[in-house]
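Student: Any chance you can model this:
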Amino acid sequence: MKELPHTLTAKKEMLVRLKEDFLQKNQRYEQVKSKVKELREQLAEAEQKRAELEARMEFLQTQREFEAQDKEIRMAAEKEQQIRRDLQREESRMEEIKQELERERLLIEEQEKEISKEEEAIQSSLQEKMKVLEELKREEEKIGPLLDPDMVFKFSRIIQSKEGVGIVPVIKDVCQGCFMLLPREFVNRIRRGEEIIFCPHCSRILFFQEVPEEVPQVEEEEEESFGELSDLVDEDELFEDDLIDDEDSIDFLGEEEEEGETIAPSTLLKHKEAPEEEIEEDLDEEDLDHPLEEEDIDIEDEVDELEEEEEEEEIDEDIDEYDED
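Tutor: Down below sits the predicted model:
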């Protein structure tokens, strides 16, 4: 009930400030308005004086009188122009203040309407709360004689000192009235509910309130994320890639067997994983890594030379025998 008029009070204070500003601007408007009136009168006098001086020009006879009269006319005209400029400035200022006053007047009217509506709503709400309060008082009168007088007195003192909040829950071992942590044994006594227990810090009556524990959903989210990643890869594409790699390795082995060359198992693995350019480089390196083949070629050449020498010796012996015969 005490909290209901707070917003209404703030709006009323704002309305008072708006009215004060409106009054101050209205005073300025009246001052400017009176000055505009005064300037208009001065302008009319200046125009009349200039017209009279111009009318006298017809009756002048000497040059000196004519020059003096012309000077007075110029001075009257300058004064008239100055008054006209001042009048225009004050009129524009008066118009601005008038527009501001109109805006503030509309704002004040809207604020007054809102305040009247809120007052009506507060009055209706207040009447309903008064009815509920009367019903609670009647129930209190019925139950009061059955309660311990000391407990009722203590509870009424707590309500008065704690702004009407005398009973609060205990959530996760914390009093929700003063937000102080309570001992575990003390909380277990409150949980059992066998007696009326007061908070040792704020003196409010306590009751235990269960808080449902939130089930973590991290594992499910991780499984869903893994599932989404696996959906991005097609199993058929993976199977086709494996088949292509196997076919390339088989074709390479077939070509090497036709040429009569032996390939080490490590080389086979390299050719299966490496691209075609790296395969050619590996084969060139293997040819360089077998110097025994060059030695075998040199030995065969020496054997051929020895056989040729033996044949030449046999031919020479036959020729010598023939000469002797």
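Student: contacts, neighbours, all on C-alpha from now
Tutor: Fine.
Student: And stretch 118-138, what's buried?
Tutor: The neighbour-count check on stretch 118-138 (16 or more other C-alpha atoms under 10 Å) flags 118, 122 as buried.
Student: Quick check: which element contains residue 170?
Tutor: Following DSSP states H and E, one finds residue 170 within strand 167-171.
Student: Centre of the chain to that strand, how far?
Tutor: Offset of strand 167-171 from its chain centre (C-alpha atoms, centre = their mean, to the nearest Å): 35 Å.
Student: Here is the second sequence; please produce its structure so I can put it next to the first one:
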Amino acid sequence: MPITRTRSAGLLAILALACSAPARADAPEGHGAYASLTFGSGRIDGPAAVGDRSMNGRSLEIRAGRDLLVFGGDQSATASTILRFDIIHYNEGHPDNNHRDGFAGQLVLSHDFADGRVIGEIGGGPYTNMNTTTIGGVQYDHAGRGRLYTAALRVPVPQLWPGTEVRVAVNRVALMDTFNSTSLQIGLGRHFGAPPPYSKETEAGTPLWGGIAFGRSITNMSHRDGSNGAVFSVRRYLNGLGWSVKGIDEGDDGVRVNRRGVAAQAWLVQPLTNAFTLSYGGGPYWARNTYDDATRLHGLFTVHLDYNVDKRNKFFFAFSRVKTYAQMDDRDLFNLGYQHAFGG
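Tutor: You can find the predicted model right below:
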């Protein structure tokens, strides 16, 4: 997709900020968190793979997770074996006439093989995706579902930033009735062994967070202009979870999408440091597109990074994917915004 490099640079800067921020020194030991950003390349294969099969050096993975079970005498996030749940946004690069990306959930088993010097992990889980192709001069979006498998090595590099790791991984995508892919991914990550506890303002029954954000909306088809968009939201945290309701104006691309609607999302929330909180959200999105004068039900998936100014104010960056499934007008939404806590 034409915006991949711009999106990658922005997300790399955000991950760098999160990785360089010091973890809370007095945080109690317990289940940790993980975040990484990797780039790479690979090839597609299978009977549906035609033409240039290379990803052309443009594969991208954004990963965030939470430790579920730790195995060790102290039951801390520093134990040698950890079972983790990750949510992933994966872009499979640009093979000939195929631009496929999507979201996955994985159960990941990691193990420390060398007293903290090398950590290995394997994981797998469901993968929902969208592939953009051109047939007979007409561009189409094809929704797909399959599995994403990963094997990785993590090597700490404290001389770069304390807690930061180099991540080297192999991703394998397996789908039915279409091509598969394999890529080698290299980048940076961090396991937050002692993330801050959930703050009091995120407990059940505490404030509603009102937010406003502005940004750009990109229709996932070639030769479509970006448009200015806005999002108004109400959000409540429930310790490690949350919910939100959003009013969304995606803007007009001048050709096929001018969409407005309301979305409801459930959230998985993970503090990383005192300053940064990462969350993933997903849910239904009811929206009307003025170009075909129809209201439809879509899916909305969001990666959300908060910068906590204080207990009642946050700035945030959000990347959202509107998945229309049966329609050919999926969109990427990039927004910068502000949230304030009301009540509580």
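Student: Fetch the TM-score of the aligned pair.
Tutor: Superposed pair, TM-score by TM-score structural alignment, normalised by the length of structure 1: 0.14. Supporting alignment: 81 aligned residues with a C-alpha RMSD of 7.2 Å.
Student: Off-centre distance for the helix or strand just after the strand holding residue 170 of structure 1?
Tutor: The first helix or strand that comes after strand 167-171 of structure 1 along the chain, using DSSP H and E, is strand 174-175. Mean-position distance between strand 174-175 of structure 1 and its chain equals 33 Å (C-alpha atoms, centre = their mean).
Student: continuing past strand 174-175 of structure 1, what's the next helix or strand?
Tutor: Following strand 174-175 of structure 1 in sequence, per DSSP H and E, is helix 184-192.
Student: do you know how far residue 164 of structure 2 is from residue 37 of structure 2?
Tutor: Distance, residue 164 of structure 2 to residue 37 of structure 2, by C-alpha to C-alpha, to the nearest Å: 12 Å.
Student: what residues do the two have in common as contacts?
Tutor: 188, 189 (C-alpha atoms under 8 Å, 6 or more residues apart in numbering).
Student: All the helices of structure 1, in order from the start?
Tutor: Counting by DSSP state H, structure 1 has helices at residues 5-56, 63-143, 149-161, 184-192, 218-232, 235-259, 265-273, 276-288, 292-324.
Student: again, but for structure 2
Tutor: 4-20.
Student: by contact count, what packs against the top strand by length along it?
Tutor: Ranked by residue count, the top strand of structure 2 under DSSP state E comes out as strand 138-156. Applying 3 or more C-alpha pairs under 8 Å, 6 or more residues apart in numbering; DSSP states H and E, we find strand 138-156 of structure 2 packed against strand 99-112, strand 119-135, strand 164-175.
Student: With mean neighbour count as added columns, please give those in CSV.
Tutor: Shown next, in CSV, are those (neighbours: other C-alpha atoms under 10 Å):
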stretch, mean neighbour count
strand 99-112, 21
strand 119-135, 19
strand 164-175, 21
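Student: Need the ones you listed in TSV (columns: distance to residue 151 of structure 2).
Tutor: Below are those laid out as TSV (distance: least, C-alpha to C-alpha, whole Å):
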stretch	distance to residue 151 of structure 2
strand 99-112	9
strand 119-135	4
strand 164-175	5
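Student: related to what we said a few turns ago, so the strand holding residue 170 of structure 1 versus helix 184-192, what angle?
Tutor: Strand 167-171 of structure 1 runs at 120 degrees relative to helix 184-192, counting by axes from the mean of the first three to the mean of the last three C-alpha atoms, to 10 degrees.
Student: tell me what strand 167-171 of structure 1 is packed against?
Tutor: Strand 167-171 of structure 1 packs on strand 205-208, going by 3+ C-alpha pairs under 8 Å, 6+ apart.
Student: Next, count neighbours for residue 302 of structure 1.
Tutor: 11 (other C-alpha atoms under 10 Å).
Student: how close does it sit to residue 296 of structure 1?
Tutor: 10 Å.
Student: rewinding a little: if we compare the helices of structure 1, which one ends up closest to residue 205 of structure 1?
Tutor: helix 149-161 (8.2 Å; C-alpha to C-alpha).
Student: ok, and for the closest one, which residues are buried?
Tutor: 155, 158.
Student: helices or strands up against that helix?
Tutor: Partner elements for helix 149-161 of structure 1 (3+ C-alpha pairs under 8 Å, 6+ apart): none found.
Student: Helix 149-161 and the strand holding residue 170 of structure 1, what's the angle between them?
Tutor: 80 degrees.
Student: which residue ranges form the strands in the stretch 151-300 of structure 2?
Tutor: With DSSP state E, counting those that start in this stretch, the ranges of strands along the stretch 151-300 of structure 2 come out as 164-175, 180-192, 208-219, 227-238, 241-252, 258-271, 276-289, 294-310.
Student: Can you tell me which of the ones you listed is packed in deepest?
Tutor: strand 180-192 (a mean of 23; mean count of other C-alpha atoms under 10 Å).
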